[in-house]
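Asks: coords please:
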Amino acid sequence: MPEHDHDDQEREFDLRWADGAEHKEPSARARMLAARWKANPPEPQPFRADPDHVGRRRSPWVSTAIVLGSIAAIILVLGYAQFRAPY
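Replies: As a prediction, the model looks like this:
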C-alpha cells in the first residue's frame, strides 16, 4: 500500500473519531462572545426591523408608471434625434 493511501486512511479515521466526540470545544469566536456577553449581555433584538426604521414602500403602480414613463421619454428622444438627423 502506498504511503499516500495510508495517510488518507489515518486522516479519515481521525475525522470520524473527532466527529464522534461527545464534547466539542467551541470556536474562538464563540468563546470570545461568551466572555464578552457574560460581563455585558446584549440587548434583545427583534427578528424583523422596527416599522419606524423601514422606509415607506411605493405602490407598485407608481413604480410601473415611472418605468413606462422613462421608456416613453427615451422613445421620444430617440425619435426626435432621428428626425433632426440630416439625410
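
Asks: going by C-alpha atoms from here, please, whenever you check contacts or count neighbours.
Replies: Fine.

Asks: may I have the secondary structure class of the residue nearest to the spatial centre of the chain?
Replies: The residue lying closest to the centre of the chain (CA atoms, centre = their mean) is Arg48, at 15.6 Å. Put simply, Arg48 is coil when judged by DSSP: H, G, I helix; E, B strand; the rest coil.

Asks: quick check: longest helix in this protein by residues?
Replies: helix 60-84 (DSSP state H).

Asks: alongside the first, I'd like the structure of this one:
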Amino acid sequence: MSAQDENGEREFDIKWADGAELKEPSARARMLAARWKENPPKPQPFRADPEPRAPSRSSWRSTAIVLGTVAVIILVLGYADFRPF
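Replies: As a prediction, this is how the structure comes out:
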C-alpha cells in the first residue's frame, strides 16, 4: 500500500499546473512563431466569403446518363425474360 500512496502524491495536479507563473508554448506555436518572424502571413478578414463558383451544368448530364443506363438495363432484362431458352 505504501507504493500506491507515493504514486498518489506524485499524481499530476491540474490546479498546480494552471497556477504556474511561466507557461511554455507548444511545439507548433514555437514553429509558427519562428516561421512568421522570417515571413509574416498576409492579413485575412475574419471568416472571409468564399470565392464565387460558376454554376455547374453537368448535373443534368449526369441525371440523363443515370436514367439512360437504368432504362437500358430494364430493356435488357425484359428482353432476356421473353427470350426462350
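
Asks: ok, now how distant is the residue nearest to the centre of structure 1 from Ser59 of structure 1?
Replies: Arg48 of structure 1 sits 21 Å away from Ser59 of structure 1, going by CA to CA, to the nearest Å.

Asks: can you check Val67 of structure 1 too?
Replies: 13 Å.

Asks: do Arg11 of structure 1 as well
Replies: Noted for Arg11 of structure 1: a distance of 58 Å to Ser59 of structure 1, by CA to CA.

Asks: again with Glu10 of structure 1
Replies: Taking CA to CA as the measure, Glu10 of structure 1 falls 62 Å from Ser59 of structure 1.

Asks: so for the two, which sits in the more crowded spot?
Replies: Glu10 (11 against 8; other CA atoms under 10 Å).

Asks: OK, contacts around that one?
Replies: Residues counted as contacts of Glu10 of structure 1 (CA atoms under 8 Å, 6 or more residues apart in numbering): none.

Asks: what helix or strand is it located in?
Replies: Using DSSP states H and E, Glu10 of structure 1 falls within helix 3-19.

Asks: nothing else from me, thank you.
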